[in-house]
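[1] next input, structure requested:
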Amino acid sequence: MTVISQSIFKAYDIRGIVDKTLTEDVCFLVGQALGTKAREKGVSHICVGRDGRLSGPRLQCALMRGIREAGIGVYDIGAVPTPVLYFSTVYLKTGSGVAVTGSHNPPDYNGLKMMLAGETLYGETIQDLYKAIVADILYTAEEKGSYEKVDVLPAYMKSITDDVKFSRPIKIVIDAGNGIAGPTAAALFKTLGAEVEELYTNVDGNFPNHHPDPSKPANLQDLIKALKEGDSEVGLAFDGDGDRLGVVTKDGEIIYPDRQAMLFAGDILSKRPGATIVYDVKCTRNIKPFVESRGGKAVMSRTGHSLIKAKMKEVNADFAGEMSGHIFFHDRWPGFDDGVYAGTRMIEILTRFADANEPLKNLPNAVSTPELQIPTAEGENFELVEKIKQNAKFEDAKDIITIDGIRVEWDDGFALARPSNTTPVVVLRFEADSEDALKRIQQRFKDEILRVEPNARIPF
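    Down below sits the predicted model:
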């Protein structure tokens, strides 16, 4: 009997430590559970791909065996960025796929991002897989599902090169952090006509240079150095599985994803008046007036790539941006998060300007903190945020938003506290018009949290 830990069944995906909580046996059972659900939904085939982690090949094999055990066919997409796997579900018309990926987690982690019948699995639908495995409600077919290896990379590349056009030659730096996006991104930008200076674009699951997570400034220092010392105009960074984008200007300024989202939204609204733009609760409050001043509709969503995809479907959005770096285009692209495609759209916009950095520098900006964290015991992060929501008093605030944690807005800034769905912490974020306003808002929020929970370990 395989011991399976419920702890790996997260809010947006399955994730665990390889050979401890995430084993080949576990992947086989998850595959069989997915295959069982696929049968219920009338799905005949599931696309399966993997990132560049060392454990990927064997975990992918185990997962595919499990899917086929339930009589469902498998298209083996191979080692590709997660967005290429998402693309394969559209291209091969399955609406169903699994990316075996640890994303930006340490090398000893791996995981599964899953979609079935056009729906990204999250929350209860992921817990349902766990329940089916524990209750042993798994279908075993008399005849195993089919297996076919399919190379969708050429079709993915062609779809982008047919769609995106650069207005002039440009030299860029790409830092893939030895993640799976490196070879694809380098080849794609060269095909589109850019000159590419490559940093760590070879795939190495040990991640020997820096962690493949562009949301952390420490991981962008090599990119910043290359831009300052060389003649490239702008820098792009990708995370471990290629579904998130980082952007750095020539002088080393990091353009965080909520500001990237404004650039993309403005471009889309210039061609699609009245378009709906989705953004998550962690994003700058500058997005809403930026979108509305250009005739668009701005809709705030809960954080999480699966939740944002669901919100986009609900409101029929043309675009969504998430603070973590997931960027979703649904104007000329199928609506999944794709850091590599987002990078091409970024350069498409920038090459319309003689100075590629001008449109980035002109984006509205604010003083803000990085993501801060209050550490808690497992599960207590949700309890703490609920306590704050129920008992904290912010009579001086302009608005209080509780769709995902609590976001308190004043005329000159905001404070956010939300429970992480992946680790036992409360995530804090603050933004304001000035340093003084930021300090005031942080202190105001801190005082109120400590009044509600005196033992909270606030990191400032």
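[2] for the rest of this, base every contact and every neighbour count on C-alpha atoms.
    Noted.
[3] roughly how far apart are the nearest residue to residue 353 once chain neighbours are set aside and residue 155?
    Nearest residue to residue 353, sequence neighbours excluded (Cα to Cα, 6 or more residues apart in numbering): residue 359, at 7.8 Å. From residue 359 across to residue 155, the span is 31 Å (Cα to Cα, to the nearest Å).
[4] got it, and residue 458?
    Residue 458 sits 49 Å away from residue 155, taking Cα to Cα as the criterion.
[5] what's the answer for residue 101, then?
    To residue 155, residue 101 is 22 Å away according to Cα to Cα.
[6] surely residue 246 meets residue 217?
    No. Residue 246 is beyond contact range of residue 217, at 9.7 Å (criterion: Cα atoms under 8 Å).
[7] and these two? Which one has more around it.
    residue 246 (29 against 12; other Cα atoms under 10 Å).
[8] helix, strand or coil for the more buried one?
    Here residue 246 is strand, with the state taken from DSSP: H, G, I helix; E, B strand; the rest coil.
[9] the closest residue to it other than its chain neighbours - how many residues pack around it?
    Of all residues not flanking residue 246 in the chain, residue 237 sits nearest, at 4.6 Å (Cα to Cα, 6+ apart). Residues near residue 237, counting by other Cα under 10 Å, number 29.
[10] of residue 101 and residue 155, which one has the most company?
    Neighbour count, other Cα under 10 Å: between residue 101 and residue 155, residue 101 has more, with 29 against 14.
[11] now the helices for the stretch 351-460 of the chain?
    With DSSP state H, counting those that start in this stretch as the criterion, the stretch 351-460 of the chain has helices at 358-361, 380-391, 435-452.
[12] possible to save those as CSV with distance to residue 352 and mean neighbour count?
    Below are those laid out as CSV (distance: least, Cα to Cα, whole Å; neighbours: other Cα atoms under 10 Å):
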stretch, distance to residue 352, mean neighbour count
helix 358-361, 10, 15
helix 380-391, 45, 17
helix 435-452, 34, 17
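[13] quick check: neighbours shared by residue 246 and residue 217?
    Both residue 246 and residue 217 are contacted by residue 254, under the criterion Cα atoms under 8 Å, 6 or more residues apart in numbering.
[14] ok, back up a step: wait, the residue nearest to residue 353 sits on residue 352?
    No. Between residue 359 and residue 352 there is no contact under Cα under 8 Å: 9.6 Å.
[15] skipping adjacent residues, who's closest to residue 394 in space?
    Nearest residue to residue 394, sequence neighbours excluded (Cα to Cα, 6+ apart): residue 408, at 7.7 Å.
[16] count of residues packed around the one you found?
    Residue 408 has 20 nearby residues by other Cα under 10 Å.
[17] that one contacts residue 429, doesn't it?
    No. The criterion here is Cα under 8 Å, and residue 408 misses it with residue 429 at 10.6 Å.
[18] here is a second sequence; please produce its structure as well for comparison:
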Amino acid sequence: MPPIFGTSGLRGLVTELTDDLVHAHIRAFLAACPHGGTVHVGRDLRDSSPRIAATVIDAIRGAGLAAVDCGAVPTPALALSAMARGHAAVMVTGSHIPADRNGLKFYLSGGEIAKSDETAILDALRTGGAPDAAQGSLEQDPDCAARYVARYVDGFGAEALSGLRIGVYEHSSVARDTLGEIVEGLGAEAVRLARSDSFIPVDTEAVDPDTRAALAGWADEHALDAIISTDGDADRPMVADAQGAMIPGDVLGPLTARLLGARIVVTPVSSNTLIDRVDGIEVRRTRIGSPFVIAGMEAALAENASAAVVGYEANGGFLLGFAARGPNGALAPLMTRDAVLPIVAPLAAARAEGRGLAQLAARLPPRFTAADRLQEVPSERSMALIETLRRNPDARAAFFDTGSAEAGIDETDGLRVTFANGEIVHLRPSGNAPECRLYTEADSPDRAQALLAHHLDRLAARLREAG
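    Sure, this is the predicted structure:
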């Protein structure tokens, strides 16, 4: 599958992310989008990222702009640093996908690029990007991650997690050191776990059984109050409770929104419907992908510039659209997916109430989700199956098996089928990887998992037949 530029930026096999291809996309970005004369550059911990980051910096400087090299830093830390100075940013990362792939994420001075920016970049890619100019300057920024740590220590206070033992699953997350510093800065003891010298593609939305077993084992072995981690570039959180059981991203989102006093929540159609039952919150649904969430947040702010609006995705990435207050201080808006806020806020809320994370989550309306993906499936094959199911009720009846009649379908993004018993099964082809995503929702976690396993087997069988 050749490199694709889309909702999550540019992604592809490392062998196909040539210097020329990377250079062309950077020059297209510079021609199409405002940048403030300077572009900040960060990278994750993949073996291929330093080479690609060097190419990005060369392309920026070759266009006559200043480049700020932030090194290996979390994506939201890079965005926060660039936004504070009114500059653009480029993150070299493949996020949660395997190490043989990589990519670029693009940021403006206000946050992530929107769909309109994506279109402009593609147009510039076809017509020619920013031309060569006298070489721009290069600045090193060794304090980018430290400012990100300070954001949360200042906002939540040095005692916010006092007395807690928090496991930090380090693996190859670019935030592994940063997470430990934040936990300790908030007064907890950080227990560092499973640091890896090789890249591990952790997908916080589809955690494999071996990792779930490891989380439970660490929680018991080290007497932990919680375990935290992120995906590779740290814009998606992973949180487990004192038993090592996962707290899904679309549960962390409502907990965080409630702590911050949000009044409008923008979230994709795939997120847990429990948020629709939380009093005092208006929910606006979008297609899947942070650009769509951002567009929904911007629409809310256009209606009311002081709206207390936030966004989150089912993967847990949280976007703050207003000047909020933490328990100890201000939290400036950050219109990009952030992993740390939906980690720290629920932990701080649970500690302040004298509860565990599981108890805190249990106070939300009882709806449960599960998600996984079928990998190495061409997108066109997934889309063909979904189209067949979309237009043919008999095909849907044969494929979906919940023991209940179909009550309705939602085609906002992929095919989301709701059944008379309230259960939901949702199919969606990935927009940036050869994967087909599967989401389920039910009134118990066991039932959501059973629906997931059953329909994942059916999905694999159907897509193998089509191959």
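[19] show me what contacts residue 370 of the second structure?
    439-441, 445, 448-449, 452.
[20] hang on, the earlier thing: trace the residue nearest to residue 394 of the first structure over to the second structure, please.
    In the second structure, the residue equivalent to residue 408 of the first structure is residue 417, according to TM-score structural alignment.
[21] any idea how far that match lies from residue 270 of the second structure?
    Taken as Cα to Cα, the span from residue 417 of the second structure to residue 270 of the second structure is 11 Å.
[22] need the residues touching each of those two.
    Common neighbours of residue 417 of the second structure and residue 270, using Cα under 8 Å, 6+ apart, are residue 426.
[23] from residue 124 of the second structure, how far off is the residue nearest to residue 422 of the second structure when sequence neighbours are not counted?
    What sits nearest to residue 422 of the second structure in space, not counting adjacent residues and going by Cα to Cα, 6+ apart, is residue 442, at 6.9 Å. Distance, residue 442 of the second structure to residue 124 of the second structure, using Cα to Cα: 45 Å.
[24] centroid-wise, who is the farthest residue in the first structure?
    Residue farthest from the centre of the first structure, counting by Cα atoms, centre = their mean, is residue 142 at 38.3 Å.
[25] next, the residue in the second structure that it lines up against: secondary structure please.
    Using TM-score structural alignment, the partner of residue 142 of the first structure in the second structure is residue 133. Residue 133 of the second structure carries the three-state label coil when classified by three-state DSSP.
[26] for the nearest residue in space to the residue farthest from the centre of the first structure that is not next to it in sequence, list the residues it contacts.
    For residue 142 of the first structure, ignoring the flanking residues on the chain, the nearest one in space by Cα to Cα, 6+ apart is residue 71 at 7.5 Å. Residue 71 of the first structure makes contact with 35, 140-146 under the criterion Cα under 8 Å, 6+ apart.
[27] same question for residue 221 of the second structure.
    For residue 221 of the second structure, no contacting residues are found, by Cα under 8 Å, 6+ apart.
[28] again, but for residue 265 of the first structure
    With Cα under 8 Å, 6+ apart, residue 265 of the first structure has these contacts: 277, 291, 319.
[29] mind checking how far the match of residue 408 of the first structure is from residue 450 of the second structure?
    Using Cα to Cα, residue 417 of the second structure is found at 16 Å from residue 450 of the second structure.
[30] now the strands for the stretch 251-400 of the second structure?
    With strands called from DSSP state E, counting those that start in this stretch, the stretch 251-400 of the second structure shows them at 264-268, 282-286, 309-312, 318-320, 324-325, 330-331, 334-338, 368-375.
[31] and the fourth one, how far out from the chain's middle?
    If I follow you right, that is strand 318-320 of the second structure. Distance of strand 318-320 of the second structure from the chain centroid (Cα atoms, centre = their mean, to the nearest Å) equals 10 Å.
[32] now the third one
    Taking the mean C-alpha point of strand 309-312 of the second structure and that of its whole chain, the gap between them comes to 13 Å (Cα atoms, centre = their mean).
[33] show me what it is packed against.
    Strand 309-312 of the second structure makes packing contacts with helix 249-260, strand 264-268, helix 290-303, strand 318-320 when contacts are defined by 3 or more Cα pairs under 8 Å, 6 or more residues apart in numbering; DSSP states H and E.
[34] out of those, which one sits most buried?
    strand 318-320 (a mean of 30; mean count of other Cα atoms under 10 Å).
[35] select only the buried ones of the contacts of residue 71 of the first structure in PyMOL?
    To isolate the buried ones among the contacts of residue 71 of the first structure in PyMOL, judged by 16 or more other Cα atoms under 10 Å, type:
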select buried, resi 35+140+144+145
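[36] could I get the contacts of residue 71 of the first structure as JSON lines with distance to residue 7 of the first structure?
    Formatted as JSON lines, the contacts of residue 71 of the first structure follow (distance: Cα to Cα, whole Å):
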{"residue": "35", "distance to residue 7 of the first structure": "22"}
{"residue": "140", "distance to residue 7 of the first structure": "26"}
{"residue": "141", "distance to residue 7 of the first structure": "29"}
{"residue": "142", "distance to residue 7 of the first structure": "32"}
{"residue": "143", "distance to residue 7 of the first structure": "32"}
{"residue": "144", "distance to residue 7 of the first structure": "30"}
{"residue": "145", "distance to residue 7 of the first structure": "29"}
{"residue": "146", "distance to residue 7 of the first structure": "31"}
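[37] give the contact list for the closest residue in space to residue 325 of the second structure that isn't next to it in sequence.
    Spatial nearest neighbour of residue 325 of the second structure, excluding adjacent residues (Cα to Cα, 6+ apart): residue 331 at 5.6 Å. For residue 331 of the second structure, the contact set (Cα under 8 Å, 6+ apart) comprises 151-152, 155, 323-325.
[38] give me the buried entries from those residues.
    Among these, those buried by neighbour count (16+ other Cα under 10 Å) are 151-152, 155, 323-324.
[39] please identify which pair of the residues you listed lies farthest apart.
    152 and 323 (13.8 Å; Cα to Cα).
[40] and residue 34 of the second structure, that's in a helix?
    No. Residue 34 of the second structure is assigned coil when assessed by three-state DSSP, not a helix.
[41] got the contact list for it?
    The neighbours of residue 34 of the second structure, taking Cα under 8 Å, 6+ apart as the test, are 88, 108-109.
[42] I appreciate the help and will end here.
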